[in-house]
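Asker: Just a sequence and a predicted model for now, questions to come.
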Amino acid sequence: MPKYLLFGTYCDHVLSKREPYRKAHLEGIKKQKEAGIVVTICPTQDLTKVFGIYEAENEEIVRQLIESDVYWLNGIWTEYEVKEWIQVF
């Protein structure tokens, strides 16, 4: 199954702004992980970027998951890019 990389940007003051949505965000990611779609997803150390690896049938599925996440819907993630990843090893 194809793998996709998520590169995204967090809003300013992410720690305080994400608080009302954090529980719902983590629950959604947990379900995606259990379903085998999310391999990993995490912020950078400086909390400016988000990075994720997805395994899905196509890019549209990944985009739908990102755009239905409470972080996207509430402006915690402010922009994103998805790229198909060719894993060699």
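Answerer: In hand now; what should we look at?

Asker: only C-alpha atoms for contact and neighbour calcs from this point on.
Answerer: Noted.

Asker: ok, which stretches of this protein are helices?
Answerer: 14-18, 22-34, 59-68, 70-73 (DSSP state H).

Asker: Would you mind listing the buried residues in the shortest one?
Answerer: Buried residues in helix 70-73, defined by neighbour count with 16 or more other Cα atoms under 10 Å: 70-72.

Asker: before we go on, here's another structure to hold up against the first:
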Amino acid sequence: MSTELKKFLVWGSYCENVLEKRAPFRQVHLDNIKAMYESGRLLTIGPTQDLTKVFAVYVAIDIAAARQLVEADIYWQNGIWTDYEIHEWTQVY
């Protein structure tokens, strides 16, 4: 088994009324993504301007580990993110 880290693109959807529904979880979410970014497990994350989708690039050993990172987020656990697609990414530049 390889221990090489891979990059995974994630596109997800937000729930309706996301601004109101995320409020109780927002600081925990922000603290978590900051810690993941600082440790190198997250390269970027953010919403689309219309707040309907989220985009992220996670770094993990395999797709199962990347899914664990997504599903450990308080937004996923509380239905703020309602679904997501994940794809291994080959970065050229």
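Answerer: That came in fine, so what should we check first? These figures come from a predicted structure and were not determined experimentally.

Asker: just the helices of structure 1: most buried one?
Answerer: By mean neighbour count, with neighbours taken as mean count of other Cα atoms under 10 Å, helix 70-73 ranks first of the helices of structure 1 at a mean of 18.

Asker: residues in structure 2 aligned with it?
Answerer: Mapping helix 70-73 of structure 1 onto structure 2 (TM-score structural alignment) gives residues 74-77.

Asker: same deal with stretch 34-53 of structure 1?
Answerer: So stretch 34-53 of structure 1 sits over residues 38-57 in structure 2, by TM-score structural alignment.

Asker: how much space is there between Lys7 of structure 2 and Tyr84 of structure 2?
Answerer: Lys7 of structure 2 is 16 Å from Tyr84 of structure 2, where distance means Cα to Cα, to the nearest Å.

Asker: of these two, who's got more company?
Answerer: For Lys7 of structure 2 versus Tyr84, neighbours defined as other Cα atoms under 10 Å are more numerous around Lys7 (21 against 17).
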